[in-house]
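In: Coordinates only, no sequence provided:
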C-alpha cells in the first residue's frame, strides 16, 4: 500500500451538478486536445454519447468493437475517432488489441470501460466463465492490465468503470462466481458483475495512485438503450419502460428515466473533471460522488451498497481476477 495514499470520502462533494446534467454540461468547457481515450462499447447508447463529447472536445478516441463494420455507421460522422477490433469474451482478442495500442507508443489518458451485457440467459465463455462476469468485469480487468504501460505513460490518467445501481442486487460470490454450484439467476449475475465494477475501481485506484492513475466507478442512471435487448416487454412494462402503445420508453423524466445525454454525464465528469483532481476510488452517480447506503435502505435507493466499496472485498476480487484471467498488472 502507498503510504501517501489518501482515501477519498464516499460522500457528495457537492459538485453543483445533478441528475438532469448532460454530458456536455458535465464537461464544463474542458479542452481535451492532445488527449487520447479508449471507450469500450463506444458505438451505441451511453458509450457513443461519451465518445461524441470527448472527441468534440478535442480528444482522439479509440472505439474497440467486436464487429467494427457494424459500428462504423454510428461513428462515421465523428472526428478524431478510430475504430478497432475487440471481443471482451475472448482473452486473445483483448491481448491483441492492447498490444496494438501499446505498440503505437501513445500514452492513454482516459479509459472508459463502458461495454456490457445485462440480464442474459446463462452463457459461458470458452473458459467456462459466466458471461456477465466475464464480459462486464474480467474482460475489462484484463484490458486495463494490458494497457497499464500506456496509462502510466500518461502520468495523469483516469479509468472509469461503468457500474450500475443494480449492484444492490448482489455482491461478488467469491466461492461460486460462475454459478457452478448455485442456480443461475440473471439479475443476481448482473448485480454481481456491477459490484465487481465498483470494487475494481477501489483496488485499481490504490494500485495506480503512485503512477498517476486514478479510478472511478459510475451509475449512469436508468436509460432505455440496447442494453435492455434481452428483456421481455413484460419485464420492461414492470419497470415502467413501456408506454401505452407498447413502445420502449427512451426518455420520460417523470418516471425517473434519463436521456442518453444525461446518462453519459457521470462518465464524462469522472473522466475529465478538475473537481476530481486528487480524488479516486469512489462510486459516483448524478455527476457527483454518491452516498453510502444504510443497511435498511429501500432497494433501488440512490447510493452505493457498502459491500461494493469494501477494501477487503476489492483486494480479494483483484486476486481472484488475476487467477481467473492469468493476467497481472505490470506483469
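Out: Received the coordinates, thanks. Everything numeric here is computed off the predicted structure, so don't read it as measured data.

In: C-alpha from now on. contacts and neighbour counts both.
Out: Fine.

In: can you pull the contacts of residue 322?
Out: For residue 322, the contact set (C-alpha atoms under 8 Å, 6 or more residues apart in numbering) comprises residue 328.

In: take the one below as the second:
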C-alpha cells in the first residue's frame, strides 16, 4: 500500500472538525457502528454521524454510561460489548446478525492506553486484546453485514513506539505499558492493510493529540512532564479539541475522496506519507507481510476467521 501513501489534497487539515468534513454529505438511511462512541472523540463522531442522518449503534462496556452520554441524541442506540471478552464480542455480533441491518460504516474507536499491566482471563495483554483482538473478532463476526462497508481503525502516532513483538507479544518477559500501547496501535494499522486486501474497504488513522478520558491511566504529573499540559492543566496549542480530533475518523468513514483508495493510513484528514520519524506512518505498520502474519496469528488466538 506504500504507493498509495501520499497526500491527495483533501482540502481539510488538522483544525477541520467532524461536522466540517461531513458538510454536504447526507447519511440518511445508513447505519454506523462506533465502538467507543460515547466518550471523547468517539462521542463527537457519533454526534456528527447522527446529525448527518445516520443511525448509529454504540457498543459499550458500560451501557448505562453510554445511554446517559447519548441521551437526547436522535438516531443513536446503545448495545453491550466488552472487547476484551470474546464471548461478549460473539454475543454482540449475534444480536446484530439477528437484527439483520446492513452496516455501512464501522469505526473501531474504543481502546485503552498505557494502562497498568492487566491480562484477560486467557492471559492476553489487555491493550493488545482490547485495541486489536476484540476488534479483529468483531469485524470477522459482523462480515455478513459489511458488504460494501467501510471499516475504520483508530490507531495513533503511538504506533511508532513498537512493531509487533513476535518474540513476546503479551509481555510475558516484562511489561512496558508504552511499548504495549504502541504494539496495539501498530496492530490497528496492519489490520486495516490486510482487511482491505481481503476485499473490505478499510482505513487506519491517527486522530491527533487530544486530551480525553483515554489518558485516565497516566498520572497528571507524567502528562505535564511529557508536555501534554501546563501547570494549570491546559494543553499546548498543537493539541486538538474533541471536534477536531473526531474529524479524521469521520472523514475516513464517509468521504467520497477516498472511494478509490483503501488500506492506507490517514492523519489530519489527509493520506499520510511514509516516514521513519515524526508525522506519518512507519514502514513496519503497513508491511503487507506483517499484516498477513498478524491476521493469521489473530485468527489462531481468537478462533475466528471469516475469510478462511
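Out: Great, that's in hand. Note that the structure is a prediction, hence the values are computed from the model and not measured.

In: Please work out the TM-score for the two chains.
Out: Laid over one another, the chains give 0.97 as their TM-score (TM-score structural alignment, normalised by the length of structure 2), with 308 aligned residues with a C-alpha RMSD of 1.3 Å.

In: what do we get in structure 1 for residue 190 of structure 2?
Out: The equivalent of residue 190 of structure 2 in structure 1 is residue 199 (alignment by TM-score structural alignment).

In: what's the neighbour count on its match?
Out: 33 (other C-alpha atoms under 10 Å).

In: Assign it to helix, strand or coil.
Out: Put simply, residue 199 of structure 1 is helix when judged by DSSP: H, G, I helix; E, B strand; the rest coil.

In: ok, it touching residue 306?
Out: No: in this structure residue 199 of structure 1 lies outside contact range of residue 306 using C-alpha atoms under 8 Å: 10.3 Å.

In: can you tell me which residue is nearest the centre of structure 1?
Out: In structure 1, the centroid-proximal residue (C-alpha atoms, centre = their mean) is residue 162; its distance is 2.0 Å.

In: OK, contacts around that residue?
Out: So residue 162 of structure 1 contacts 112-114, 197, 217-220, 267 (C-alpha under 8 Å, 6+ apart).

In: and of these, the nearest to residue 312 of structure 1?
Out: residue 197 (14.8 Å; C-alpha to C-alpha).

In: tell me the contacts of that closest one?
Out: When contacts are counted by C-alpha under 8 Å, 6+ apart, residue 197 of structure 1 is found next to 136-137, 161-163, 217.

In: just residue 273 of structure 1 next, same as before
Out: So residue 273 of structure 1 contacts 26-28, 30 (C-alpha under 8 Å, 6+ apart).

In: Check residue 135 of structure 1 too.
Out: Applying C-alpha under 8 Å, 6+ apart, we find residue 135 of structure 1 in contact with 88-89, 116-117.

In: Can you find the partner of it in structure 2?
Out: Counting by TM-score structural alignment, residue 135 of structure 1 lines up with residue 130 in structure 2.

In: Show me what residue 174 of structure 1 lines up with in structure 2.
Out: Residue 174 of structure 1 maps onto residue 166 in structure 2, by TM-score structural alignment.

In: Just the strands from structure 2, written as ranges.
Out: 31-35, 55-60, 76-80, 105-108, 150-154, 201-206, 265-267, 270-271 (DSSP state E).

In: residues in structure 1 aligned with the fourth one?
Out: Put plainly, it is strand 105-108 of structure 2. Residue span in structure 1 matched to strand 105-108 of structure 2, by TM-score structural alignment: 110-113.

In: what about the matching stretch, how far off from structure 2?
Out: Superposed on structure 2, stretch 110-113 of structure 1 shows a mean distance of 0.2 Å to its aligned residues (mean C-alpha distance after the TM-score superposition for structure 1).

In: so which of the contacts of residue 135 of structure 1 hold up in structure 2?
Out: Contacts conserved in structure 2 for the contacts of residue 135 of structure 1, using both residues aligned by TM-score structural alignment, their matches' C-alpha atoms under 8 Å: 88-89, 116-117.

In: Just the buried ones from the residues you listed?
Out: Applying 16 or more other C-alpha atoms under 10 Å to these, the neighbour count classes 88-89, 116-117 as buried.
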